[in-house]
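**Student:** Take this sequence and fold it.
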Amino acid sequence: MKKRDNELNDRRKAATDTKAALLEKFRAAQSDPEREAKLAERVALAAAREERQAERDRLKAEEQERLKREEAERLAALEAAARAEAEEREAADKLRISRVIEDEAARKAERDRRYAARKARQG
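**Tutor:** Now for the predicted structure:
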């Protein structure tokens, strides 16, 4: 049983020594100027990355706004063209109707003239 206790004690001591070594290494790394420089570099890189992302987002928003404006202008042009076409059709219809009315009035006037001429001959 003695051998077993020694093995357990050896493993415990090895684990304690390893933990102590890791703790010492961590403490040494905390005060390392190179680590602080790397950390500062990482912070600077992160700030630059965020800045680039903000610029990309701004450009994307501008592009979307430009596309919205162009789409609105295109729709306005289409509406204006449709409105102009409808007005043109309406004007053509009115012209056709006025011509029909004029032709009908001319036919009636011609009929009335012939009727009056016939009555004058008979009369």
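**Student:** C-alpha only now, for contacts and for neighbours.
**Tutor:** Fine.
**Student:** Please compute how far the longest helix seen in the chain lies from its chain's middle.
**Tutor:** If you go by DSSP state H, the chain has its longest helix at helix 33-122. The chain centroid and the centroid of helix 33-122 are separated by 20 Å under C-alpha atoms, centre = their mean, to the nearest Å.
**Student:** Same question for stretch 111-123.
**Tutor:** That offset, for stretch 111-123, works out to 78 Å (C-alpha atoms, centre = their mean).
**Student:** which of the residues in that stretch are buried?
**Tutor:** For stretch 111-123, a neighbour-count test (16 or more other C-alpha atoms under 10 Å) marks nothing as buried.
**Student:** Over to stretch 81-100?
**Tutor:** Counting neighbours by 16+ other C-alpha under 10 Å, stretch 81-100 gives no buried residue.
**Student:** Would you do the same for the sequence below? I want to compare the two.
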Amino acid sequence: MRNLRNNDFADRRSTAADAKAHLLEAYKTAKEIAEPTRLARQAERITLVEARDARRAERNRLKLEEQTRLELVAAEEKATAAAAATAETEARKGAENARIARLVEDEAARKAERDRRYAARKARQA
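**Tutor:** Presented below is the predicted three-dimensional model:
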């Protein structure tokens, strides 16, 4: 069978232009029909983004509070450690001073005993 229609270039071009116009019209119609659902999806996305931002802000706030709390605890521990170190240093100094005082007293007692013996010996000789 032979093609009875004579499709020359102009006919093919006009057919393609009509097809394009039809596709464009179908696209516009589909877009208009889908507009309410698109707006609803867009509103839903906006609420999801706002909720996500709120959760992120809450997480950041909690993280900042925790960091501040940890810094306070660290500062307290550092102060406690410094106080303990100071107390230990003072106790060491006190113990050293007491030891030195005992040594001085012992030395004075030995000297006094030696002087007493010396005086007793001199008294016996005289």
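**Student:** quick revisit: can you give me the stretch of the second structure that the longest helix of the first structure aligns onto?
**Tutor:** Mapping helix 33-122 of the first structure onto the second structure (TM-score structural alignment) gives residues 36-125.
**Student:** average offset between the matching stretch and the first structure?
**Tutor:** Its aligned residues in the first structure lie a mean 1.2 Å from stretch 36-125 of the second structure after superposition (mean C-alpha distance after the TM-score superposition for the first structure).
**Student:** same question, stretch 18-29 of the second structure
**Tutor:** Using mean C-alpha distance after the TM-score superposition for the first structure, the mean distance for stretch 18-29 of the second structure is 4.1 Å.
**Student:** Now do the strand or helix carrying Thr16 of the first structure: distance to the chain's middle.
**Tutor:** Taking DSSP states H and E as the criterion, Thr16 of the first structure maps to helix 2-30. Here helix 2-30 of the first structure is found 60 Å from its chain centre; the criterion is C-alpha atoms, centre = their mean.
**Student:** quick one: it to helix 33-122, angle?
**Tutor:** Here the directions of helix 2-30 of the first structure and helix 33-122 differ by 60 degrees (axes from the mean of the first three to the mean of the last three C-alpha atoms, to 10 degrees).
**Student:** elements contacting helix 2-30 of the first structure?
**Tutor:** On a contact count with 3 or more C-alpha pairs under 8 Å, 6 or more residues apart in numbering; DSSP states H and E, helix 2-30 of the first structure meets no helix or strand.
**Student:** Mind doing that once more with 10 Å?
**Tutor:** Applying 3 or more C-alpha pairs under 10 Å, 6 or more residues apart in numbering; DSSP states H and E, one finds that helix 2-30 of the first structure contacts helix 33-122.
**Student:** and the helix it packs on, what does it pack onto?
**Tutor:** Against helix 33-122 of the first structure (3+ C-alpha pairs under 10 Å, 6+ apart) you get helix 2-30.
**Student:** Show the contacting residues for the spatially most central residue of the first structure.
**Tutor:** Nearest residue to the geometric centre of the first structure (C-alpha atoms, centre = their mean): Gln64, 4.2 Å. Remark: with contacts taken as C-alpha atoms under 10 Å, 6 or more residues apart in numbering, Gln64 of the first structure is in contact with Arg58, Glu70.
**Student:** same question, Leu48 of the second structure
**Tutor:** Counted by C-alpha under 10 Å, 6+ apart, Leu48 of the second structure has contacts Gln42, Ala54.
**Student:** Now do it against Arg38 of the second structure, distance only.
**Tutor:** 15 Å (C-alpha to C-alpha, to the nearest Å).
**Student:** Tyr118 of the second structure too?
**Tutor:** 118 Å.
**Student:** again, but for Glu66 of the second structure
**Tutor:** Noted for Glu66 of the second structure: a distance of 42 Å to Arg38 of the second structure, by C-alpha to C-alpha.
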